[in-house]
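Colleague: My questions concern the predicted model and sequence given below.
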Amino acid sequence: MSDFLSNFDNDNYKQTLNDKKSKKEEQLEEDAELEDDLSTDDLNGNNSALSEHEGKIRRKKKRKRKSQPIPNQSIVPIEEESLEDDIEIDPDYQSKQTKRKAVIGASVVGLLLIGYIIYYQVTRVSVPNFSDKTVVDAKNWASENRMKPKIEQEYSTKVETNGVISQSVAPNKKLKKGSNITFKVSEGANPKEKITLPDFEKMSKSEVEQWISKNKADNVSIIDEYNDKVDKGKFIKLEFTDKEVTKENYLRQDIANVYFSKGKEVFEKNISVPDFSKKSKSDVEDWAKKNDIKVDYKEVDSDKIEAGLVVSQTVDPDTKVAKQDSMSVSISVGKAVVVPNFANYSIEEAANATSDLQVMTKEAFSDSVPFGQLISQSIEAGKKLTGNDEKVVNVVYSSGRPYIKSFFGQLEGDIPKLIYDNFNSKGACVTYEVYYVDSDKEKGQIVNANAYNQYIATNAHLVFAISNGKYASLPSE
């Protein structure tokens, strides 16, 4: 088609006319030569040659126009009868023309159809099936194909979050680029939906996992932890992070932890124990914390190891232990002072029994301990006192049973002091009472008592008779 149309541009068109004119001139000259040959053959009586040449001339002439002049030759008039004899009619000409037009028409229709198909394919795209795709996939496809996507979100327990639930245009349908298309996208399960929690204690770990997946309970977590009391794989407890949440009011958005036992934890013995001899307690504490070792610290006195340093350890150096193993370390508290038994000393000797202690002595009445013997000491004998202990010992010796003298003639107002100074100041617990009698003694004097000039109990109760002075003379000046 392009080659055919190119013949009609300005330069090609002129060249084509010139080429055709030249061909016509050559053809006319060729026909003239044939006629000359015919005339010569006719004169020579060659009938067969005449017949052959005549046929050639006639076939040539019927392709020419009647009015076409022959260049450089004179125009020879042709008789009408002779012209009609030269014209031959092609009986298939009409049908050839019809076929030619049909072919041209079909070609045009075919070209138009091909052009439409190409246009249709370029401007339209097949819509994929997004049922197993995400909203990101849908948006990317829409962007690549110049579509106008509309995203509508809704809760779904069947489609994962951001997954496409449905699409407004059916899969595999052709859609013109630039068209609108709507995608319904999952927001996941409704977080405010109430969920009935099962009895986790009756379920295995795999059953809990299946329940979580089925109910989209993504905020329920399974936590495995070591437990010395619960067998491996068994339920330990259900725990909610919010104290107000219970099994009865649990919502999907609430956080819950389901604990399962991993059994008793067994650690490999791959930790080497250092030699802590003469190292500080803080050194041991740092190592124990770093390696998760349980250490029991004991304080011991030592004449050689400075206070605060390690005296001994129950696990030998370079021994391999495991995490959470236990050991004991003894820490020096320095040189100790041994408290003596003060029963071996008198009250006079006790104060100087040891220079490392401050001894405070005291006498007290006793109903059972004889006079001069030890009643008690505030720190038991044989105990070792270190730098962290108070080195003061209170020692009490017996004054025997209390003895009451005759307080006759003493005034009633002096009785409290007499009781304290003579008895209660030394550990007794003596009480008293008074009553009044007619007497010739001066008013207020003690004239009688229920006990006097004798031993009494440490908890005795004394009764004093006080003169009311009824028969007494006035006090002399």
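Modeller: Nice, I can see it.
Colleague: Could you use CA atoms for every contact and neighbour count after this?
Modeller: OK.
Colleague: Please enumerate the helices of the stretch 351-477 of the chain.
Modeller: 415-422 (DSSP state H, counting those that start in this stretch).
Colleague: ok, structure two:
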Amino acid sequence: MSDFLSNFSGDKYQKSQPKPNTSEKKKTPEPKPEPVKEEKKETTKEEKLPVQKGSRLEQIRNKISSSIEEFEHQEAQTQEKTVEPKKQLAKKHVAEEEKEFTSPDELYEKDPDYHNKRKKKFILIGVVSALLILLLSIAIYNMTHVNVPNFTGKDLSTAREWAVENGVKIDVKQKYDFDIEVNKVISQSIKEKKIKKGNTLNVTASLGPDEKEKIKLPDFAILTLSDAKKWIEKQKADNVTIVENYSETVEKNKYLRMDFPDKEVTAENYRRRDRLNVYYSKGKEVYQKDITVPNFAGKPVEEVDDWAKKNEIVVAKEEKPSDKVEVKKVISQSVAANEKMAKKEKLTITLSLGKAVKVPDFSGLTVAEAEEYQGAFETVIKRVYHDNVAYGHLISQSVEADKEYYEGQGKPKITLSYSLGKPYLKDLRESTQEGDLAKFFYEEFESKGANVTFSTYYVNSDKPKGTVVAMSRFSEFIPTKYNVSIGISLGNIKN
């Protein structure tokens, strides 16, 4: 039967029809049956896009695949329904068809929606393919491009970190800007848009206020501490430093002084980049009374000084004589032992001057007796000429009698002047040369308190030239203030 039906295929049926012009019927050999070729179903391989598991793209792809499989399944069922009735119809009426065969189309039941369904299938495949290509393009674009955030007003380091993390080059230009802080982003070439990885993002960052700009300094002496800080903030003078120090005399938050570390900088040529220190008072420093005072009675002053330096205590010292306490040791203290003191407070101590020593009256003592006091005093004995005080008697003493000195004050220096009486001028004639006169008058008179001087004149004489041949006075006592006239030989007379 299958061989029989194969003869009614489109081409063979036309060949098997009797030719109208043939006069005689010829027996046509029966052609060999050809196997019925089943129409192969077209399959479409879905090009899979590499996507992450569970992503939105994967969900779309799975949904499209399910739709295609469902469509193919419905079409397969339609074809089975179409082919199966054709086979049954052929078997049922095979006898009649062998007797009389008019058209091969009468053996098939046509499905009027078949071609429309195939057309829809190809359209669906085309749409899905276009959608997949679009999704792939979007994925590739998103993989090669990144969205640029708005860095305006943010730290430059934030933009640099973002550029490194996203594979974008960054080109930074800096400029002075009074209103924007240092290293803050002023502008950028791309903002809140996408940029391709590897491309360059141009960024302009702030250098802060112009450091070369001259600034007119205020009179800090009339500004309080808070006013000075406000001025620094307003002018963005970051190199002006406020230094607060304690002061015993200046009120808190008041101006103390200012200085420029660079000696070439003055208030007139000050620029924002220059350093300036402005000092303000913190008022008096208040300390806790947590320092225990030792008992310094009978202790040397060095021990008090060491303790005071260690604990920042101010020590005031007074002195008075004492027959019991050794020199430079503590007699008493203003703050009792075991009491508490605070830093910078004052402790007054009284130190011993030792025993009192009175200066004797040297007027009744000879030079030899006065020399015996050199152990107790530092005495200097001078012997000088005097017009009225006899030889060997005291003329004066530098420290008055009965004045008290103390061991702690050291030995007092006392100068004692004893009289040599009136000066005596010996005869210098014919025994003294003119060149020896200056030495003689200094040693004999001036060094011993007498103001005896000389003057010379020259005379004709047979004595050797330069010899003293005449004196206005000689071989007698003279006043302590006197001028001697001396004649000097010219040596121009020959015997």
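Modeller: Yep, that arrived. Quick caveat, the model's predicted, so the values are computed rather than measured.
Colleague: overall similarity of the pair, as a TM-score.
Modeller: Put the two chains on top of each other and the TM-score (TM-score structural alignment, normalised by the length of the first structure) is 0.66; 404 aligned residues with a Cα RMSD of 4.9 Å.
Colleague: distance of Tyr432 of the first structure from Ile404 of the first structure?
Modeller: 13 Å (Cα to Cα, to the nearest Å).
Colleague: higher neighbour count, those two?
Modeller: Set Tyr432 of the first structure next to Ile404 and count neighbours by other Cα atoms under 10 Å: Ile404 wins out with 18 against 12.
Colleague: and the longest helix belonging to the first structure, which residues are buried?
Modeller: The longest helix of the first structure (DSSP state H) is helix 10-43. By 16 or more other Cα atoms under 10 Å, the buried positions in helix 10-43 of the first structure come out as 24, 28-29, 31, 34-35, 38, 41.
Colleague: Which elements pack onto the helix or strand following it?
Modeller: Once the chain leaves helix 10-43 of the first structure, the next helix or strand it forms, by DSSP states H and E, is helix 47-61. Applying 3 or more Cα pairs under 8 Å, 6 or more residues apart in numbering; DSSP states H and E, we find helix 47-61 of the first structure packed against helix 10-43, helix 80-86.
Colleague: Just want the angle from the first one to helix 47-61.
Modeller: Going by axes from the mean of the first three to the mean of the last three Cα atoms, to 10 degrees, helix 10-43 of the first structure is angled at 160 degrees with respect to helix 47-61.
Colleague: what's near enough to touch the residue lying closest to Glu285 of the second structure once chain neighbours are set aside?
Modeller: By the measure of Cα to Cα, 6 or more residues apart in numbering, the closest residue to Glu285 of the second structure outside its immediate chain neighbours is Tyr246, 5.8 Å from it. Neighbouring residues of Tyr246 of the second structure by Cα atoms under 8 Å, 6 or more residues apart in numbering: 281-285.
Colleague: Need these in CSV (columns: distance to Lys355 of the second structure, secondary structure and neighbour count).
Modeller: Formatted as CSV, those follow (distance: Cα to Cα, whole Å; DSSP: H, G, I helix; E, B strand; the rest coil; neighbours: other Cα atoms under 10 Å):
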residue, distance to Lys355 of the second structure, secondary structure, neighbour count
Ser281, 48, strand, 22
Lys282, 48, coil, 20
Gly283, 45, coil, 17
Lys284, 42, coil, 14
Glu285, 42, coil, 11
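Colleague: ok, and those in the first structure?
Modeller: Among those, the ones still in contact in the first structure (both residues aligned by TM-score structural alignment, their matches' Cα atoms under 8 Å) are 281-285.
Colleague: Okay, the alignment partner in the second structure of Lys234 of the first structure and Leu276 of the second structure: tell me how far apart.
Modeller: When the second structure is aligned by TM-score structural alignment, Lys234 of the first structure is paired with Lys254. According to Cα to Cα, Lys254 of the second structure stands 17 Å off from Leu276 of the second structure.
Colleague: now do Asn62 of the second structure
Modeller: Plainly put, Asn62 of the second structure is 73 Å away from Leu276 of the second structure if you go by Cα to Cα.
Colleague: Compare these two (neighbour count), which wins?
Modeller: The neighbour count for Asn62 of the second structure versus Leu276, taken as other Cα under 10 Å, is higher for Leu276 (22 against 10).
Colleague: Could you identify the residue of the first structure that aligns with that one?
Modeller: By TM-score structural alignment, Leu276 of the second structure lines up with Ala256.
Colleague: Contacts only, for its match.
Modeller: Neighbours of Ala256 of the first structure in contact, by Cα under 8 Å, 6+ apart: 219-221, 238-241.
Colleague: which of those residues count as buried?
Modeller: Buried, going by 16+ other Cα under 10 Å: 220-221, 238-240, out of the contacts of Ala256 of the first structure.
Colleague: Now do the same for Leu113 of the first structure: its match in the second structure.
Modeller: By TM-score structural alignment, Leu113 of the first structure lines up with Leu134.
Colleague: All good on my end, thank you.
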